[in-house]
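Trainee: got a structure for you, letters missing:
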């Protein structure tokens, strides 16, 4: 069967549970986010600007070009575009720390990128998807409403994020005790659901993983490289480049799966891309971080997370 005709199964109750897990994940990210993270942007506008531009302007554009070069099936191309439009996941902060990069910059970028994604993600997907020669007709048959998707993202990303920040401000001592377990638990739950989504549709993943694996590996490698060389192009030091590279390379594939099952009916190529990406970008990120860890980078100013 053509991958564009496959619809993966994920029952409504499981989808609601996945929405709840993703909301909890965003709440956990917010517990480790401070107003100072947003104020820190004023101290390093060049680094932040480079990272945001790489994520929301350059990566979707590069992905669009990559799909034209590789010429995958329409649903796979649309899945690659969707993943590129997702915000970074909170594991990016852990990988940046392991890589010896600027954790303060990583935390700030994660916070701001997730806030911006509420508006930019559905707009980016609608824009690049509608321009794609093979994915655009598929997108039209789905009749995607960017406003409806935006509202969904507000509920599962925006609201938990705001509540998490408010919780951390109101109960700072309690937050310090629970933030690490909360982030760990939410991440584990997300991985479990991704595994469950794959396990429940194992035959399709086995049948089509060969179609997407090369595309995902190449796509992810380009994302890490794009972040690094964008940071280098604007004159950032190695310490900051590593943070930007990881922020661009790590995408929240769990959010992608939620949207694929919620708005695209579990469209085969999209779901397989997001499922494979959800594991591969972490594997690639940890391998890259391990390599960087053996090559310490000189620190720049404003690296303290508590500043």
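Mentor: Perfect, I can see it now. All values derive from a computational prediction rather than experimental measurement. Residues are numbered from 1 along each chain as shown.
Trainee: from here on, just use CA atoms for contacts and neighbour counts.
Mentor: Noted.
Trainee: report the central residue of the chain.
Mentor: For the chain, the residue sitting closest to the mean C-alpha position, by Cα atoms, centre = their mean, is residue 251 at 2.1 Å.
Trainee: how many other residues sit next to residue 137?
Mentor: Using other Cα atoms under 10 Å, residue 137 has 15 other residues around it.
Trainee: contacting residues for the closest residue to the residue nearest to the centre of the chain other than its chain neighbours?
Mentor: Using Cα to Cα, 6 or more residues apart in numbering and skipping the chain neighbours, the partner closest in space to residue 251 is residue 88 (4.4 Å). With Cα atoms under 8 Å, 6 or more residues apart in numbering as the criterion, the residues that contact residue 88 are 110, 113-114, 247-252.
Trainee: can we see that at 6 Å?
Mentor: Contacts for residue 88 (Cα atoms under 6 Å, 6 or more residues apart in numbering) come out as 247, 250-252.
Trainee: okay, now the one to match up with it:
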């Protein structure tokens, strides 16, 4: 299928464009806000996949859709979360720092999560077999290496990289939207058949994560900007990465359906968060 050839190319370009906007100094935010970083990382990398798994079991979703829902929850944030955090007047530097951390950790975290849940969803209609090292190797090649290359170019050639960042981001974003549209067209029958179950699951996942994130942020006494960042980070996932892993690494387009729907739901959710937080904090947008 053409989309399965284009998806890895699109993901490499997306991760490269993210790297162009990052610098090694972005890690400094870890030292400035360690409590916020740890709290958000735990929510992103532990709570989100668990909540997705529980929801899929409660709704008795087929194993491929269950795997796809957990996969999108296990993926890191990306350039969309950075942009929405800035628009919502959150801590943009914290969001960027989290993108760097979670993107690099995803090489181990995503295959680990998939490996842990696969035995619990086996025994149903389809037996799912996953190789931890194969998944990790492909994520490394398709996501971390392009990200690191972009960061290297930003550090080595800052002026040229800064000029390239916006057009590259725009081009890759449009390219990914095209891939999603092609997938919807090619997989419409499967998507339509799964729309009710997956739509409910995605909506529940986002709602649960947002409300839980707000409660945890208050409990941990995070600053207002850090609370905003947390809401965006746990609601916006790298759907391009989830899409690619499902379609090309797991070789299962059915498992890609949750990420296709999530990409729509998360943008709507992000815009709602931006609107609410801008009303709650009518100050100059954080840079």
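Mentor: Perfect, I can see it now. Keep in mind that this is a model prediction, so the values were computed, not measured.
Trainee: thinking again about what came up before, quick one: which of the contacts of residue 88 of structure 1 sit in helices?
Mentor: Taking DSSP state H, the ones among the contacts of residue 88 of structure 1 that sit in helices are residue 247.
Trainee: highest neighbour count among the contacts of residue 88 of structure 1?
Mentor: Neighbour count (other Cα under 10 Å) singles out residue 247 as the most crowded of the contacts of residue 88 of structure 1, with 34 neighbours.
Trainee: residue in structure 2 matching it?
Mentor: Applying TM-score structural alignment, one finds that residue 247 of structure 1 aligns to residue 233 in structure 2.
Trainee: give the contact list for its match.
Mentor: Residue 233 of structure 2 makes contacts with residue 81, as judged by Cα under 6 Å, 6+ apart.
Trainee: how many residues are close by the alignment partner in structure 1 of residue 160 of structure 2?
Mentor: Residue correspondence to structure 1 (TM-score structural alignment): residue 160 of structure 2 is matched to residue 174. Neighbours of residue 174 of structure 1 under the rule other Cα under 10 Å: 11.
Trainee: what does the one 5 residues further on give?
Mentor: If you count neighbours by other Cα under 10 Å, residue 179 of structure 1 ends up with 19.
Trainee: and for residue 141 of structure 2?
Mentor: Residues within reach of residue 141 of structure 2, counting by other Cα under 10 Å, total 14.
Trainee: kindly report the same for residue 171 of structure 2.
Mentor: Neighbour tally, residue 171 of structure 2, other Cα under 10 Å: 15.
Trainee: repeat for residue 137 of structure 2
Mentor: Neighbour number of residue 137 of structure 2 under other Cα under 10 Å is 15.
Trainee: so what touches stretch 97-107 of structure 1?
Mentor: So stretch 97-107 of structure 1 is in contact with 93, 239-240, 242-243, 289, 292-293, 303-305, going by Cα under 6 Å, 6+ apart.
Trainee: where does stretch 8-22 of structure 2 end up in structure 1?
Mentor: With TM-score structural alignment applied, stretch 8-22 of structure 2 matches the range 19-33 in structure 1.
Trainee: chain center to that stretch: distance?
Mentor: 13 Å (Cα atoms, centre = their mean, to the nearest Å).
Trainee: kindly provide the distance from the closest residue to residue 278 of structure 1 other than its chain neighbours to residue 87 of structure 1.
Mentor: Once flanking residues are discounted, residue 278 of structure 1 sits nearest to residue 253: 5.0 Å by Cα to Cα, 6+ apart. For residue 253 of structure 1, the distance to residue 87 of structure 1 (Cα to Cα, to the nearest Å) stands at 9 Å.
Trainee: mind checking what residue 31 of structure 2 lines up with in structure 1?
Mentor: When structure 1 is aligned by TM-score structural alignment, the residue opposite residue 31 of structure 2 is residue 42.
Trainee: now for its match, how many residues are close by?
Mentor: 10.
Trainee: please apply the same query to the one 3 residues further on.
Mentor: Residue neighbour count, defined by other Cα under 10 Å, stands at 11 for residue 45 of structure 1.
Trainee: for residue 178 of structure 2, same thing?
Mentor: Other residues within reach of residue 178 of structure 2 by the criterion other Cα under 10 Å amount to 14.
Trainee: any idea which element the aligned residue in structure 1 for it lies in?
Mentor: Aligned against structure 1 by TM-score structural alignment, residue 178 of structure 2 finds its counterpart in residue 192. Under the criterion of DSSP states H and E, residue 192 of structure 1 resides in helix 172-200.
Trainee: pull out the buried positions in that helix.
Mentor: The neighbour-count check on helix 172-200 of structure 1 (16 or more other Cα atoms under 10 Å) flags 175, 179, 182-183, 185-187, 189-190, 193-195, 197-198 as buried.
Trainee: same check, this time on stretch 206-226 of structure 1
Mentor: Buried, per 16+ other Cα under 10 Å, within stretch 206-226 of structure 1: 208-209, 211-213, 215-217, 219-220, 222-226.
Trainee: swap in stretch 97-116 of structure 2?
Mentor: By neighbour count on 16+ other Cα under 10 Å, the buried set for stretch 97-116 of structure 2 is 97-115.
Trainee: in structure 1, which residue range corresponds to it?
Mentor: Against structure 1, stretch 97-116 of structure 2 falls on residues 108-127 (TM-score structural alignment).
Trainee: off-centre distance for the matching stretch?
Mentor: On Cα atoms, centre = their mean, the centre of stretch 108-127 of structure 1 falls 10 Å from the chain's centre.
Trainee: with structure 2 overlaid, how far apart is it on average?
Mentor: When structure 2 is overlaid, stretch 108-127 of structure 1 sits 1.0 Å from its aligned residues on average, using mean Cα distance after the TM-score superposition for structure 1.
Trainee: show residues contacting that stretch.
Mentor: So stretch 108-127 of structure 1 is contacted by 37, 82, 85, 87, 146, 150, 153-154 (Cα under 6 Å, 6+ apart).
Trainee: go again using 7 Å as the cut-off
Mentor: 33, 37-38, 48, 52, 81-82, 85-88, 90, 146, 149-150, 153-154, 158 (Cα atoms under 7 Å, 6 or more residues apart in numbering).
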